[in-house]
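1. next one to model:
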Amino acid sequence: MSAPIFNVESLKDFKKIGFIVPSSNVALEIVTSAVMTQLPLVSVHYSRISVTHLSSGAVSQFTAETLSKCAELIANAPVGTVVWNGTSESWTGEGYEAGVHIADKITEATKLPASTTSLAQVEVLKNWGMKKIALATPYADELHVKLSEYYKSVGVEVVKSVGLGITINNAIADVPLERMRQLIREADHPDAECIVVPCTNFPAGILVEEMELELGKPIFDSILVTLWKALRLIGVETPVHGWGKLLRADPVLEKLDKVMFDLREKTNGSRTTLRLEVPKHNCEVDRVCAEALAPGIPSLRPNTSLNQRALVTCQHINKTGIALIQPDTINATINPPKALMTVYGVKAQMLLPLMAEEEHALAWISVHYVPSTRDWTEADVRSLHEAGKLVRDILKESGWADVYLK
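-> Purely as a prediction, here's the structure:
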């Protein structure tokens, strides 16, 4: 049992989400449970309705009355919200208003805020200003027609849609991950501002972070979108890392990303990263929390395998509190991790620690250069320190952390 459990007086301190789930679903609980490890004081509780097949004639499985009765049961928990974790009204032909009706009936039955997966998806698209989308689904063609009509009714154009032709819900969760990767690639289109993956029994959420980095655009997966909405309905907006842009989105992180972008531009670096130790915002130094990349340079966001504080370079900046400037990583006196050079090809780097009052590095900025060794200029080092001051100010003004530069 994780340590935060012991920091509460009782389980009443947990914020609780209620999900109504199709009976034949397995993917959404597996994926949601994996995401929730980063939110140890939020719990998710499930109730099921009978769903076995997916076609435009399956409307009787998803009536508002059935869902509201199920909601009454899960509200006994008690939970802070009840959400229909299913996309039904977007492909049965019932339309957007059917989702509004479902949410209203759930709220009427439980006196709790409510939503549906499809309503949440529309909200996300509007929030992100998306007008043209691509669809990657496990569904048959007949549902794609209904989905296109649904999104058109809310002002969104489907520029391309591809599916796997599956009609039995049990089969959807078992699609191999590599086939899902291929599907998402096939769905992509130059005019699509994002890719939407509608189905809460399709475990594409596992791939969102990876495929966003590959395709360079947001991917909105139904399981993750539904969880995003449910968290906001109970007042939780803590960023969650490793699951794509939507769950990571946070005003402070956006500002930090902008600092990294500007620093990379000023130094002509290959990659700039910020590692930060602020547990209450799910930031830890073993995971990159802000990053900017030159074209063709791989991200470090997915890689959390190294114990950063055990690295010789990190121990050095932690001890000295001053920038480490390395024109040649291969022949450096203070050895960078081998993977940085052999896997990521970094031939020169700069590191700048931001110190906490406890005299240890609470955060550090890295500038990597891949093409060759490099003599970092005074202007490069000055840009690094200027970025450090901006990060310091952002962290302080936001109340995230109080750090200083030596």
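
2. hey, let's count contacts and neighbours off CA atoms from now on
-> Will do.

3. list the residues that contact residue 394.
-> Going by Cα atoms under 8 Å, 6 or more residues apart in numbering, residue 394 touches 252, 255-256.

4. residue 102 against residue 64, yeah?
-> Yes - using Cα atoms under 8 Å, residue 102 is in contact with residue 64, at 4.9 Å.

5. the more surrounded of these two?
-> Neighbour tally, residue 102 and residue 64, criterion other Cα atoms under 10 Å: the higher count belongs to residue 102, 24 against 19.

6. that one: what secondary structure?
-> helix (DSSP: H, G, I helix; E, B strand; the rest coil).

7. ok, of the contacts of residue 394, which come out buried?
-> 252, 255-256 (16 or more other Cα atoms under 10 Å).

8. ok, now how distant is residue 212 from residue 289?
-> 16 Å (Cα to Cα, to the nearest Å).

9. out of the two, which sits in the busier spot?
-> More crowded of residue 212 and residue 289, by other Cα under 10 Å: residue 289, with 24 against 19.

10. pretty sure the more buried one sits in a strand.
-> Yes - if the criterion is three-state DSSP, then residue 289 is within a strand.

11. could you pull out the helices for this protein?
-> Assigned by DSSP state H, the helices in the chain fall at 27-36, 64-74, 96-110, 117-127, 141-153, 169-172, 177-187, 208-215, 222-233, 245-248, 251-267, 312-320, 338-342, 378-398.

12. highest mean neighbour count out of those helices?
-> Mean neighbour count (mean count of other Cα atoms under 10 Å) peaks for helix 222-233 among the helices of the chain, with a mean of 24.

13. run this one through as well so I can compare:
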Amino acid sequence: MTALGFLYPGHSAEDDYPRIEQLLGSDIRLTVVHTDRAEDAHRVDALLDLGSAPRLAAGVEELRLSGAEAVVWASAGGSFVHGVQGAHEQVRALARTAGVPASSTSFAFAHAAQELGAGRVAIGATYPDDVAALLAEFLNESGTQTVAVHGAGASAAEPAGWDFDQVLALAREADHPDADAVLLPDTALHTASHLTELEKALAKPVLTAGQVTVWEALRLTDRRLNAPALGTLFTREPIVQV
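-> Here you go, the predicted model:
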């Protein structure tokens, strides 16, 4: 049994985690602990507060007691707004507090793109343009070129209620002919049941926040599982760097 822990901000698409656990079909246990938020907004100041050390530390003890072997901060906006250096400091502090390896959804996207050999990506964000641009900067600095960025400008709460057609529309709006993959970074989106349909519609890999967050936790524990229902990321052999 491999136990993985996730710090999840607020309540929106957390029901994707038991769905992913079921789709993995293995000896994997996913434990979600909710962190609080002062304001449910896609503004930089609100996102900086969302990922502050005190808010993350408050949920760590419960994950420690659950036996989690790795912890991931399940927020893209609450990590990339700190920049690459700040996001590194964020997960280092989380790892020290948790006593296990730690990461965040932002780094999960960077690592997943590298795993797929996707050197160029397009971003379909629910955020406003200025926040979406910060993710593009984060990825570019992490070694993945962003060729297109689409910010939908939705409220922080709205995406949790989006159906498949709305998620697909976001992905289509973001897609670019030069992109090797399309990224949908909001952990408030329900995507676990739609990954194969999204990839079929776009004819390329689609990386979504919940999907890469769980993959990142597995990566931290050196687990590799084949789960085609969770998209190309869960079927590819690792890229060998030479």
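
14. TM-score for these two?
-> After superposition, the two chains reach a TM-score of 0.89 (TM-score structural alignment, normalised by the length of structure 2), with 235 aligned residues with a Cα RMSD of 2.0 Å.

15. nearest to residue 162 of structure 1 among the helices of structure 1 would be which one?
-> helix 177-187 (5.6 Å; Cα to Cα).

16. how many neighbours does the aligned residue in structure 1 for residue 34 of structure 2 have?
-> Aligning on TM-score structural alignment places residue 34 of structure 2 opposite residue 48 in structure 1. The tally of other residues near residue 48 of structure 1 (other Cα under 10 Å) stands at 18.

17. quick one: map residue 88 of structure 2 onto structure 1.
-> Under TM-score structural alignment, residue 88 of structure 2 pairs with residue 100 in structure 1.

18. distance check, its match against residue 73 of structure 1.
-> 20 Å.

19. and what of residue 186 of structure 1?
-> Plainly put, residue 186 of structure 1 is 41 Å away from residue 73 of structure 1 if you go by Cα to Cα.

20. check residue 145 of structure 1 too.
-> Counting by Cα to Cα, the gap from residue 145 of structure 1 to residue 73 of structure 1 is 34 Å.

21. same deal with residue 51 of structure 1?
-> According to Cα to Cα, residue 51 of structure 1 stands 18 Å off from residue 73 of structure 1.

22. hmm, back to that, give the contact list for the match of residue 88 of structure 2.
-> For residue 100 of structure 1, the contact set (Cα under 8 Å, 6+ apart) comprises 115, 119.

23. closest to residue 235 of structure 1 out of the buried ones among the contacts of residue 394 of structure 1?
-> Once Cα to Cα is applied, the member of these that ends up nearest residue 235 of structure 1 is residue 252, at 17.4 Å.

24. wait, the closest one touches residue 398, no?
-> Yes - counting by Cα under 8 Å, residue 398 is a contact partner of residue 252 of structure 1 at 7.1 Å.

25. quick one: what's aligned to residue 130 of structure 1 in structure 2?
-> The alignment partner of residue 130 of structure 1 in structure 2, by TM-score structural alignment, is residue 118.

26. the closest residue to its match other than its chain neighbours - how many residues pack around it?
-> Spatial nearest neighbour of residue 118 of structure 2, excluding adjacent residues (Cα to Cα, 6 or more residues apart in numbering): residue 180 at 5.1 Å. Residue 180 of structure 2 has 20 neighbouring residues, counting by other Cα under 10 Å.

27. which residues does the counterpart of residue 118 of structure 1 in structure 2 contact?
-> In structure 2, the residue paired with residue 118 of structure 1 according to TM-score structural alignment is residue 106. Residue 106 of structure 2 is in contact with 75-77, 79-80, 135, counting by Cα under 8 Å, 6+ apart.

28. buried ones among the residues you listed?
-> So, by 16+ other Cα under 10 Å, the buried ones in the contacts of residue 106 of structure 2 are 75-77, 79-80, 135.

29. for residue 198 of structure 1, see how far away the match of residue 88 of structure 2 is.
-> Applying Cα to Cα to residue 100 of structure 1 and residue 198 of structure 1 gives a distance of 18 Å.

30. also residue 293 of structure 1?
-> Here residue 293 of structure 1 is placed at a distance of 30 Å from residue 198 of structure 1 (Cα to Cα).

31. more neighbours: which of the two?
-> Per other Cα under 10 Å, whichever of residue 293 of structure 1 and residue 198 has more neighbours is residue 198, with 27 against 19.

32. leaving out chain neighbours, which residue sits closest to the more buried one?
-> residue 222 (5.2 Å).

33. check contacts around the corresponding residue of structure 2 for the one you found.
-> Residue correspondence to structure 2 (TM-score structural alignment): residue 222 of structure 1 is matched to residue 209. Contacts here follow Cα under 8 Å, 6+ apart; on that basis residue 209 of structure 2 touches 74-76, 105, 109, 184-187, 189.

34. burial measure for the aligned partner of residue 7 of structure 2 in structure 1, as a count.
-> Structural alignment (TM-score structural alignment) places residue 7 of structure 2 against residue 20 in structure 1. Residue 20 of structure 1: 22 surrounding residues under other Cα under 10 Å.

35. surely residue 20 of structure 1 meets residue 69?
-> No - Residue 20 of structure 1 is beyond contact range of residue 69, at 10.4 Å (criterion: Cα under 8 Å).

36. what's near enough to touch the match of residue 130 of structure 1?
-> Per Cα under 8 Å, 6+ apart, neighbours of residue 118 of structure 2: 144, 179-181.

37. for the residues you listed, which ones persist in structure 1?
-> Here is what carries over to structure 1 from the contacts of residue 118 of structure 2, by both residues aligned by TM-score structural alignment, their matches' Cα atoms under 8 Å: 144, 180-181.

38. just the ones of those in strands?
-> residue 181 (DSSP state E).

39. which among the kept ones among the contacts of residue 118 of structure 2 gets closest to residue 154 of structure 2?
-> Looking across those and measuring by Cα to Cα, the closest to residue 154 of structure 2 is residue 181, at 22.3 Å.

40. which residues does the alignment partner in structure 1 of that closest one contact?
-> Using TM-score structural alignment as the criterion, residue 181 of structure 2 maps onto residue 194 of structure 1. Counting by Cα under 8 Å, 6+ apart, residue 194 of structure 1 makes contact with 130, 132-134, 217-220.

41. one more: residue 112 of structure 2?
-> 207, 212, 215-216, 233.

42. can I get those in CSV including distance to residue 70 of structure 2?
-> Formatted as CSV, those follow (distance: Cα to Cα, whole Å):
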residue, distance to residue 70 of structure 2
207, 21
212, 14
215, 11
216, 9
233, 19
